[in-house]
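**Q** sequence-free structure coming up:
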């Protein structure tokens, strides 16, 4: 869903604002991606198996890298497309 919403933002004409529904879908897409990874990390931590600590640490490192990449992706969108087209307060807040 994130990839699709990034395409929607990229395809928007220069100076064209996203609709309320498009902004909400973009927000939900990123929220779901982050939430799913956070849940996986919490589940692995809760197992608490000492024999797998190095595996869990490696996995956590990979998840943190994914978080960073995802956040970088959403942070680039406002700079490149969303802010320049925003005219209403709601659009600017997103």
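**A** Noted; the coordinates are in hand. Since this is a predicted model, take the numbers as computed values, not measurements. Numbers count the residues shown, from 1 in each chain.

**Q** please count neighbours and contacts with C-alpha atoms only from this point.
**A** Will do.

**Q** wait, what's in contact with the residue nearest to the spatial centre of the chain?
**A** Of all residues in the chain, the one closest to the mean position by C-alpha atoms, centre = their mean is residue 30, 3.2 Å from it. Neighbour list for residue 30: 2, 70, 74 [criterion: C-alpha atoms under 8 Å, 6 or more residues apart in numbering].

**Q** residue most distant from the centroid, this structure?
**A** By C-alpha atoms, centre = their mean, the chain has its most distant residue from the centre at residue 51, 32.3 Å.

**Q** buried residues, stretch 5-24. List them.
**A** Residues of stretch 5-24 classed as buried: 5, 9, 17-18, 23 (neighbour count, 16 or more other C-alpha atoms under 10 Å).

**Q** ok, stretch 80-94 next?
**A** For stretch 80-94, the neighbour count (16+ other C-alpha under 10 Å) marks 81-83, 85-86, 91 as buried.

**Q** what about versus this one:
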């Protein structure tokens, strides 16, 4: 009999093959919820990372394209187009924020606290830094400053743990 956890992992792999990354994220979030305080396996950890990386990567690419178009339209003085583009960029930014907040919450509430091995702790802290960095790419003002500070903090923590692993080994 296959466990629910194994079934979710299998479905995440299927979703990956079908390039349905949003569903892959959902399956991997179910895996994370099913481990009950245990650590994810290396395979599960990598599947989670791939799922989120693909979901966020598509939105980041969209944001860069729209931002570039916005700059071109601004330089041409097409104010009507600029207003529409800003609204559209705002929609993408809302999606980016939701994705980043989703994985950051999962990292803080489950994954980092459950990380028993140094390797997994470093992996998750680096991941945390990455998603704060993605927020810093499009946020402005204090939100950008906070995201940048959180990025640096997470990367520094990952570096400290990485050095500790090397020292212990």
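**A** Everything's here; your move. Please read all numbers here as calculations on a predicted model, not as lab measurements.

**Q** the buried residues of stretch 80-94 of structure 1 into TSV, with extra columns for distance to residue 57 of structure 1?
**A** Listed next are the buried residues of stretch 80-94 of structure 1 as TSV, based on distance: C-alpha to C-alpha, whole Å:
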residue	distance to residue 57 of structure 1
81	37
82	36
83	38
85	42
86	41
91	39
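
**Q** among those, name the ones in helices.
**A** Mapping the buried residues of stretch 80-94 of structure 1 onto helices (DSSP state H) picks out 83, 85, 91.

**Q** now check structure 2 for the residue matching the second one.
**A** Following TM-score structural alignment, the counterpart assigned to residue 85 of structure 1 within structure 2 is residue 114.

**Q** in structure 2, which spans are helices?
**A** Using DSSP H, the helices of structure 2 run over residues 4-17, 21-34, 42-76, 79-106, 112-114, 118-138, 141-168.

**Q** state the distance from residue 7 of structure 2 to residue 41 of structure 2.
**A** According to C-alpha to C-alpha, to the nearest Å, residue 7 of structure 2 stands 14 Å off from residue 41 of structure 2.

**Q** scratch that, residue 153 of structure 2
**A** As judged by C-alpha to C-alpha, residue 153 of structure 2 and residue 41 of structure 2 stand 25 Å apart.

**Q** residue 124 of structure 2 now?
**A** Residue 124 of structure 2 is 13 Å from residue 41 of structure 2, by C-alpha to C-alpha.
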